[in-house]
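K.L.:
with the sequence up front, the predicted model follows.
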Amino acid sequence: MAVRGVMTPHGWYVKALPSGEPYPLESRLNPLFREAGVTTLCGALKYSASLHGSKPCMATRQLLRREREEKNGKTFEKLELGEYRWKTYEEVQQAAVEVGLGVRRLGLEPLDRVVIFAETRAEWLTAAMGCLQHRITVCTLYTTLTDAGVAHGINETEVSLVFTSFDLLPRVARVLQQCPRVTTVVVMEDQLEDVGDTSKIPSNVRMVPFKSFCQKDPAVAAVSTPVPQADDVAIIMYTSGSTGTPKGVELSHTNILASVVAYSVQMNVGPQDRYLSFLPLAHIMELASEIALISLGATILYSSPHTLTSTSPKVMRGTEGDAKVARPTVMNAVPLVLDRIIKGVTQKVEKQGWLKSLVFSEAVKYKFWLEYIPFTSYFMNTFIFRRVQEELGGELKRLVVGGAPLSPQTHDTMRAIFDVSIQVGYGSTETSSCISGMDEDDTITGHTGGPNLGVLMRLVDWEEGNYRVTDKPNPRGEIVVGGPVVCKGYFKLPEENKTAFFEEDGMRWFRTGDIGEVNSLGSIKIIDRKKDLVKLKHGEYVSLGNTESKLKTLNNVENICVFADSTKDKTVAVVVPSADRLWKVAASVGIDEGTLTIEELCTDERVKEAILRELQAHGKKCGLTRWEVPAAVYLTLEPWTPDTGLVTAALKLRRKQLSHHYEHSVHDMYSRLD
């Protein structure tokens, strides 16, 4: 996308808004908005059902058998899975209608709210669409939120009805004691165990199976259906804040449909495509994508990170992963998932011997350099990468990546192995996931493309970080976004709304807090974040997020948090190493397997030095400066999960909590360096 910038008294602008209308005409969804007059999310489903009635819309994989086993005091679950079972567009629309009527019969009125606290599945979107048809706002909660975070979302929105699932019912039962307004829980059933154990649900709370909502009952009196409005708050989406309590973002139908239009322009997707869904629907990137795909007539097959590939943790031996069965042509992903896929592939190849490992790594390294030679790419895909590509179905054509910066190394490696077009996007919940996105034929890495259709973007000076729109060769500054994608604000947080949002010339704007650099073609590169920038003792600035994203691509690193003290001239890091590869590091420094426990390896100075040397070499290779690369490391096998409070529900680092948790370890590392 070739877009030019322009300097104004307010900052440096990139323009990508061809008209003042919410849904520009350059969209393939023109018939949806212009001819059918669709202005709401539920209207998009209704229109697609009328157009693609008998075509497969959603698919759920059959669960054949479940085994549970105890190991080291923990319960592990393995699943035997069968084929996918379909529901047509017409069937999904009818189910949504019945769900909406069922909610109304429970006593809810237009403009009331419900909570959906469930993992990604077909019933999630069906429930949401049913509620929206009756102007009932859907409040979404990440399944990885802590119990306190779930209770906060339920109580703040003052809901009486909670949708949940068989897997999460025990958690809901725990938090209901703290949620006195809840009177009904609707449970999305398990294929084998129905709704499960309901004995711990408080006696004053009614439990309703989801299937009973989806069955038409002619004996029940009809309920009037109101007309949803484009400016209604359709979704209150709770984000997992990196500093504290989750906050709700109010998104209107117009906000999300503006993102849907941008997706339809950016992605060459249509009725012939199969999309594999496994990211949280409680995340705006996934929700907006699925509504766009439904609007375009594609088929959605539901999965889970636990069953995605044949080596995923819940897949029973002898059962194929979801991707292999679904054979998707398009997927969404986040960098963390791609890093894990690459690490899994690398480790699997390494087990086949040094020769195969060498051939594989060299093929990855030089594939794109050799593409000019006829049939070279075909040869590599057929004889070197084909078996690996089959793990994701073998027909994947497009991969959309968002949620966090994608390192160029991960981008190139994933593209080489899976022979897939990777389009990196940039957005936020506050902008309906929509700010910028790469074009399909763009092979340059390290950026997030130009502004999406319908988005206004400008850069504003950030003096503290020494970023200015007058910087050469490219302007830099805080990214500020305007247009129909910008949300209505934060739910019940007026002071934060004043800080984050503002109105100017009839346009609503959002201050992202991200620092961007824009080249002459209008491509955006996220180079920093206000909260992640630290100035060291001698005046050097270190971007903690940028440093971590590059160091995390080292195979031996599962996760990493870099710490910087403004009174010091070096950084240090706490590293969660890959447990499997830690033994190889130990062997490289002369430690025989079995002489130490894996916990003892983490405290062994020889192992720490070896990991540190690898980090420093890898950081230098990735272009980090000497003060950005850690001068000392602390190794821990402690899991960083939302339950421990060290990462958000979206698995982003919580720096304040990590700093407090590892305070003594960080102090000790700096003491040794002094």
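P.N.:
Cool, got the structure.
K.L.:
every contact and neighbour count from this point should use C-alpha atoms.
P.N.:
Noted.
K.L.:
how about residue 396, secondary structure?
P.N.:
coil (DSSP: H, G, I helix; E, B strand; the rest coil).
K.L.:
apart from its neighbours in sequence, what residue is nearest it?
P.N.:
residue 329 (4.1 Å; C-alpha to C-alpha, 6 or more residues apart in numbering).
K.L.:
correct me if wrong: the one you found contacts residue 274.
P.N.:
Yes: using C-alpha atoms under 8 Å, residue 329 is in contact with residue 274, at 5.4 Å.
K.L.:
these two: who's more crowded?
P.N.:
Neighbours were tallied for residue 329 and for residue 274 using other C-alpha atoms under 10 Å; the higher tally belongs to residue 274 (25 against 20).
K.L.:
report the contact partners of the more buried one.
P.N.:
298, 299, 300, 301, 326, 327, 328, 329, 330 (C-alpha atoms under 8 Å, 6 or more residues apart in numbering).
K.L.:
what secondary structure does the closest residue to residue 142 other than its chain neighbours sit in?
P.N.:
Leaving aside its chain neighbours, residue 142 sits nearest to residue 282 (5.6 Å; criterion: C-alpha to C-alpha, 6+ apart). For residue 282, the assignment made with three-state DSSP gives coil.
K.L.:
report how many residues lie close to residue 282.
P.N.:
Around residue 282 there are 24 residues (other C-alpha under 10 Å).
K.L.:
show me what contacts it?
P.N.:
With contacts taken as C-alpha under 8 Å, 6+ apart, residue 282 has the following neighbours: 120, 140, 141, 142, 237, 238.
K.L.:
that's a helix at residue 480, yeah?
P.N.:
No: looking at residue 480 with three-state DSSP, it is strand, so not inside a helix.
K.L.:
am I right that it is in contact with residue 510?
P.N.:
Yes: contact criterion C-alpha under 8 Å: residue 480 and residue 510 qualify, at 5.6 Å.
K.L.:
what sits in contact with each of these two?
P.N.:
By C-alpha under 8 Å, 6+ apart, no residue touches both residue 480 and residue 510.
K.L.:
included below, for side-by-side comparison, is a second structure:
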Amino acid sequence: MTILYMLLSSLEITDISEQELELIEPLESKFPIDKIKVTVCCQSSFICFRFYVLSSRYKWMTYKEAATARTAIGCGLIHHGILKGSCIALYFINRPEWLIVDHACAVYSLISVPLYDTLGPDAVKYIINHADLKAVFCMPLTLNSLLSILSEIPSLRLIVVVGGMENEVPLLPSSTSVQVVTYSQLLSQGRSNLHPFCQPKPDDVATVCYTSGTTGTPKGVVLTHGNLIANASGFTISVKFNLSDVYISNLPLAHIFERFDHISLAHFGVAVGFYQGDTMKLIDDFADKETPSKGVFCKSNFKHVCRAEYI
């Protein structure tokens, strides 16, 4: 079981539709590790966006809204024939969609495979083939490098472009078996084809984390749902957060340490903010006078900034 399934199963839901409610099953009687229990309200802030070219105000995404998006992404993948046990790559820098896709993998028993955004085409090709990846979520900047190696990655069935516009997505020849869609298109497809959660077991594989490849061919480490929950459970014995806390995320989510942090933060209902992508500008991220109380947001041009406090 993963923290995301726990989040949506033990969450106190007060204003969710009957259709969404049918997708949620009780957790406590089914999972042996009970030290982690999510008690946040579904209206607590989780992630949000701000596009300067449209508005100076933040558009917040609550835990409930993130949960709804998570369900739509998971159902969108099923709509494309990507079923339980398939490996899904997250090949982009930290941003709100990263968490939502990871959570979608959790509740539909898919295996997330994070890829460092700094990996070159050879390393990406190796991991896609080695992990038998069925789908890759990427940014527009990395789309072309993926398309250039399509003939060498036969397992791939779907490429989802995060932050891309529909008119920017190329039409591939009918001879290829790979489809390219935007993140927004996948959301829409999932909302129209809802499926119940596919509950993972503690011994099911949750993620395969590959090394960055600095010492040779990337090596994959297999972690189960039980592994992740056991680590987070032990962490929460001595470390506590509050609903009012905000966490700044500057380590790559492709690194298991940052992934582990986010599991624990979701348990406590903490809001997470992403830095703008440059560690030399972290102080600037904190110094912004327009700091919101909590949450995650991004600028236009897809740079991510955290406006938060040290905790």
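P.N.:
Cool, the structure landed. Being a predicted model, the structure only gives us computed values, none of them experimental.
K.L.:
the residue nearest to residue 396 of the first structure and residue 95 of the first structure, how far apart?
P.N.:
Using C-alpha to C-alpha, to the nearest Å, residue 329 of the first structure is found at 26 Å from residue 95 of the first structure.
K.L.:
check contacts around residue 153 of the second structure.
P.N.:
125, 128, 129.
K.L.:
just the buried members of the residues you listed?
P.N.:
125, 128 (16 or more other C-alpha atoms under 10 Å).
K.L.:
what's the closest of the contacts of residue 153 of the second structure to residue 192 of the second structure?
P.N.:
residue 128 (28.9 Å; C-alpha to C-alpha).
K.L.:
to which residue of the first structure is the closest one aligned?
P.N.:
Under the alignment (TM-score structural alignment), residue 128 of the second structure pairs with residue 154 of the first structure.
K.L.:
kindly report the same for residue 116 of the second structure.
P.N.:
Match for residue 116 of the second structure (TM-score structural alignment): residue 142.
K.L.:
also residue 146 of the second structure?
P.N.:
Taking TM-score structural alignment, residue 146 of the second structure has residue 172 as its aligned residue in the first structure.
K.L.:
tell me the SS of its match?
P.N.:
When the rule is three-state DSSP, residue 172 of the first structure gets the label helix.
K.L.:
from residue 79 of the second structure, how far off is residue 221 of the second structure?
P.N.:
Distance from residue 221 of the second structure to residue 79 of the second structure, by C-alpha to C-alpha: 29 Å.
K.L.:
the helix or strand that contains the match of residue 128 of the second structure packs against which elements?
P.N.:
In this assignment (DSSP states H and E), residue 154 of the first structure forms part of helix 147-157. With contacts defined as 3 or more C-alpha pairs under 8 Å, 6 or more residues apart in numbering; DSSP states H and E, helix 147-157 of the first structure has these neighbours: helix 169-175.
K.L.:
tell me, the helix or strand just after the helix it packs on lands on which residues of the second structure?
P.N.:
Moving toward the C-terminus from helix 169-175 of the first structure, the next helix or strand (DSSP H and E) is strand 184-188. Aligned by TM-score structural alignment, strand 184-188 of the first structure corresponds to residues 158-162 of the second structure.
K.L.:
picking up where we left off before, tabulate the contacts of residue 282 of the first structure (JSON lines), appending neighbour count and distance to residue 14 of the first structure.
P.N.:
Formatted as JSON lines, the contacts of residue 282 of the first structure follow (neighbours: other C-alpha atoms under 10 Å; distance: C-alpha to C-alpha, whole Å):
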{"residue": "120", "neighbour count": "22", "distance to residue 14 of the first structure": "35"}
{"residue": "140", "neighbour count": "27", "distance to residue 14 of the first structure": "32"}
{"residue": "141", "neighbour count": "29", "distance to residue 14 of the first structure": "34"}
{"residue": "142", "neighbour count": "25", "distance to residue 14 of the first structure": "33"}
{"residue": "237", "neighbour count": "26", "distance to residue 14 of the first structure": "28"}
{"residue": "238", "neighbour count": "26", "distance to residue 14 of the first structure": "29"}
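K.L.:
superposed on the first structure, what's the mean shift for the longest helix along the second structure?
P.N.:
As assigned by DSSP state H, the longest helix anywhere in the second structure is helix 63-79. Average distance, helix 63-79 of the second structure versus aligned residues of the first structure after superposition (mean C-alpha distance after the TM-score superposition for the first structure): 0.8 Å.
K.L.:
the following helix or strand past that helix aligns to what range in the first structure?
P.N.:
The C-terminal neighbour of helix 63-79 of the second structure among helices and strands, as given by DSSP H and E, is strand 87-91. Aligned using TM-score structural alignment, strand 87-91 of the second structure spans residues 113-117 in the first structure.
K.L.:
centre of the chain to that stretch, how far?
P.N.:
20 Å (C-alpha atoms, centre = their mean, to the nearest Å).
K.L.:
hang on, the earlier thing: return a PyMOL selection command for the buried portion of the contacts of residue 274 of the first structure.
P.N.:
Listed next is the PyMOL selection for buried residues among the contacts of residue 274 of the first structure, using 16+ other C-alpha under 10 Å:
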select buried, resi 298+299+300+301+326+327+328+329+330
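K.L.:
residue 271 of the first structure reaches residue 300, doesn't it?
P.N.:
No: under the criterion of C-alpha under 8 Å, residue 271 of the first structure makes no contact with residue 300, lying 10.6 Å away.
K.L.:
which residue is nearest the middle of the second structure?
P.N.:
The residue lying closest to the centre of the second structure (C-alpha atoms, centre = their mean) is residue 99, at 2.5 Å.
K.L.:
part of a helix, is that one?
P.N.:
Yes: per three-state DSSP, residue 99 of the second structure lies within a helix segment.
K.L.:
measure residue 107 of the second structure to residue 2 of the second structure for me?
P.N.:
8 Å.
K.L.:
name the residues contacting each of the two.
P.N.:
Joint contacts of residue 107 of the second structure and residue 2 (C-alpha under 8 Å, 6+ apart) are residue 200.
K.L.:
any idea how far residue 241 of the second structure is from residue 70 of the second structure?
P.N.:
24 Å.
K.L.:
so for the two, which residue has more residues nearby?
P.N.:
Neighbours per residue, other C-alpha under 10 Å: of residue 70 of the second structure and residue 241, the larger number sits with residue 70, 26 against 16.
K.L.:
how about the contacts made by the more buried one?
P.N.:
So residue 70 of the second structure contacts 100, 101, 103, 104 (C-alpha under 8 Å, 6+ apart).
K.L.:
packing partners for the strand or helix carrying residue 581 of the first structure?
P.N.:
Counting by DSSP H and E, the element that carries residue 581 of the first structure is helix 579-588. If you count contacts as 3+ C-alpha pairs under 8 Å, 6+ apart, helix 579-588 of the first structure packs onto helix 598-603, helix 605-621.
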